[in-house]
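Undergrad: Dropping a prediction and its sequence here:
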Amino acid sequence: MNISLPDPMRVFVEEQVKQKGYSTVSEYVRHLIRQEQENLENKRLETLLLEGLDSGEKIEISDEWWENKKEELVQGLRRQK
């Protein structure tokens, strides 16, 4: 895949690669894509959690319960991919 960028964007990307210690522009772009994927996954997880909280089901929520539920939902999202 080739991507064309205007000069100011190309310079910005090259500066980010140097400043943040990436080996290549491709590595930097992969990092940005992974970040966006994680952001989307987190937004979906938040939506699911809010839907669950709005469901009216009464449960006692502890730190342990919350961690277990979050892990369960993350695993479910990964299986959907």
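TA: Structure's in. What do you need? Residues are numbered from 1 along each chain as shown.

Undergrad: From now on I want contacts and neighbour counts done on CA atoms only, so please keep to that.
TA: OK.

Undergrad: Closest to the centroid, which residue in the chain?
TA: Glu38 (1.1 Å; C-alpha atoms, centre = their mean).

Undergrad: For that one, what is the enclosing helix or strand?
TA: Element membership of Glu38, judged by DSSP states H and E, is helix 25-53.

Undergrad: One more: Tyr22?
TA: Going by DSSP H and E, Tyr22 is not part of any helix or strand.

Undergrad: helix, strand or coil for the most far-flung residue of the chain relative to its centre?
TA: Most distant residue from the mean C-alpha position of the chain: Lys58, 29.6 Å away (C-alpha atoms, centre = their mean). Look at Lys58: counting by DSSP: H, G, I helix; E, B strand; the rest coil, its state is coil.

Undergrad: In addition, the following structure is provided for comparison:
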Amino acid sequence: MSTMNISLPESLKSFVDRQVSRRGYGTSSEYVRELIRRDQDREHLRVLLLDGAAASDPVVVDPAYFDGLRVRAVERGGR
């Protein structure tokens, strides 16, 4: 694993320390890694949404669409 050092003003360091304590992270590094993973997930979702919006065959998303998703989720073992 690589190491990265960052400089933070005291107010941000205090915030990170509080988050580590309140959320049960073992270290500030665990907290920062989680933030980065969430950002990666958001970026991936953004790409998927933009790709879907640019698709040549748009899908109508209405109540029937979501009903179909629920049926498929139940069939696959979801709730």
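TA: Thanks, I have the structure now. Quantities reported herein were computed from a predicted structural model and do not represent experimental measurements.

Undergrad: Fetch the TM-score of the aligned pair.
TA: The TM-score (TM-score structural alignment, normalised by the length of structure 2) is 0.68; 63 aligned residues with a C-alpha RMSD of 2.6 Å.

Undergrad: Need the counterpart of the residue nearest to the centre of structure 1 in structure 2.
TA: By TM-score structural alignment, Glu38 of structure 1 lines up with Asp41 in structure 2.

Undergrad: what about Asn2 of structure 1, which SS state?
TA: Applying three-state DSSP: Asn2 of structure 1 is coil.

Undergrad: Kindly tell me how buried it is, as a neighbour count.
TA: Residues near Asn2 of structure 1, counting by other C-alpha atoms under 10 Å, number 4.

Undergrad: That one matches what in structure 2?
TA: That one, Asn2 of structure 1, aligns with Asn5 by TM-score structural alignment.

Undergrad: So its match versus Ser28 of structure 2, what's the distance?
TA: Note on Asn5 of structure 2: its distance to Ser28 of structure 2, by C-alpha to C-alpha, to the nearest Å, is 12 Å.
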